[in-house]
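Q: 3D, please:
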Amino acid sequence: MSDKQKRQVVKLHKSFLEEIEACKVLERQGQQGFSSLVNIAERLPHVMSEKGTKYGVLDSMDNVRVLLQQRHFESLEKTSTYIAQVIQGFFDRVENMQRAMSTCADVLDQLPVVDQHLFVVELMEWMENVLTMYEREAGRKKGLGQHLEYWNVSDLQARQARWLSSSVHGHIKADYVAMVVDAVTAASST
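A: This next block holds a predicted model:
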């Protein structure tokens, strides 16, 4: 393996790891989005209620209930749009992982099969497995973000509980992903 090929594989692998980290950030953002959505949806019945609801100092404002309802619905729409953007960002990151994987496979195809290239083959196998996990996870997240019903708080709470890939419903095996990520982090810090 030439130095140029080694550098290319290392660069592609680094790019792949950066996409994994970006997906983790997007997961946290999506979790925050679902948390906001649940909080707003839980308050909505109180705001919609016409039974002697007291708003404290806001009672002196004209049409306070209508304004609060409008504000809550705007927040629901804004938050669900945010969740859709997070999901799209997750898909974009997975596409970037696919491109890095494809380019790395092209480099591997140019190498003769010898023992010294075994590490690259094992790295490619790891990347393929991780990519498959993230592809499946992206599809699962897309399903969680579809057909959100604001009035069904228990459904929103269930979706929030299933959002993270570390949930029992997730497709990403964190210990398998961390196996190489931790090794690369340790190697780069020395």
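
Q: switch to C-alpha atoms for all contacts and neighbour counts from now on
A: Will do.

Q: For the residue nearest to the spatial centre of the chain, which three-state class applies?
A: Geometric centre of the chain, nearest residue: Glu27, 3.4 Å, by CA atoms, centre = their mean. Secondary structure, DSSP: H, G, I helix; E, B strand; the rest coil: Glu27 is helix.

Q: From Glu19, how far out is it?
A: Going from Glu27 to Glu19 by CA to CA, to the nearest Å gives 12 Å.

Q: I'd like the structure of this one too, to check against the first:
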Amino acid sequence: MERIKKERGRGVERERRNRKEHKTMCRKDVAWMFQQWDGNNDGELSIKELIPLETDLNEKCLKAYIDRCDTEPGNDNVITLDEWCDCFAWADNDRHEPPCHAAKHQQDPHLLGTFHPRCTLEGYYKAEQCHENFCWCVDKYGREFDNSRVMGGLPDCGQYATEMDENEKEELMAEL
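A: Presented below is the predicted three-dimensional model:
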């Protein structure tokens, strides 16, 4: 009995940590569905956990749709809570889908050299975008500002838009 309480406690602690780190707005019904499929409660859906969804004969298109949810490079073969929430945020209303969110889901994230746009929680482009050692400034619709592209560093996008905080700067510099 004590072991079960300990395991439950660890699961609750892990769930609390995952919620704290969650960066994407998530509808309650979408988050609930993620929890139903996350059998080991680790905040990620593995291939094993997705098999029942992806092999449902009544939902033939679901596998292709779910495969496109895995948009973050580096964590192939798992879908995080952020990816799941982001993927289903506009599932029922794609006509009003924000531009960065739409661009992120129109490409195969697993192809080498693919540009992965940085989006705000609302689905618009963040001011600083980077790809293959180049960074540049864009407006919220993804339009690049003239003469803002730099190599090996971050541009000063504050002159065009709001500046990013120190954590965002560190994350971007780590990607370069």
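
Q: Superposed, what's their TM-score?
A: Remark: TM-score between the superposed chains equals 0.25 [TM-score structural alignment, normalised by the length of structure 2]; 69 aligned residues with a CA RMSD of 4.4 Å.

Q: tell me which element Leu67 of structure 1 falls in.
A: helix 64-109 (DSSP states H and E).

Q: Tell me which helix or strand comes right after that helix.
A: helix 118-145.

Q: Can you check what angle separates that following helix from helix 64-109?
A: For helix 118-145 of structure 1 against helix 64-109, the angle by axes from the mean of the first three to the mean of the last three CA atoms, to 10 degrees is 160 degrees.

Q: how about helix 118-145 of structure 1: buried residues?
A: For helix 118-145 of structure 1, the buried set under the neighbour-count rule, 16 or more other CA atoms under 10 Å, comprises 120, 123-124, 126-135, 137-138, 140-142, 144-145.

Q: and if you look at stretch 23-42 of structure 1?
A: 23, 26-27, 29-31, 33-38, 40-42.

Q: from these, which single one is nearest Ala186 of structure 1?
A: Nearest to Ala186 of structure 1 among the buried residues of stretch 23-42 of structure 1 is Cys23, at 20.9 Å by CA to CA.

Q: Count the neighbours of the closest residue to the closest one other than its chain neighbours for me.
A: Excluding its sequence neighbours, the residue lying closest to Cys23 of structure 1 (CA to CA, 6 or more residues apart in numbering) is Phe90, at 5.9 Å. By the criterion of other CA atoms under 10 Å, Phe90 of structure 1 has 28 neighbours.

Q: Make sure Phe90 of structure 1 is actually in contact with Ala138.
A: Yes: contact criterion CA atoms under 8 Å: Phe90 of structure 1 and Ala138 qualify, at 6.5 Å.
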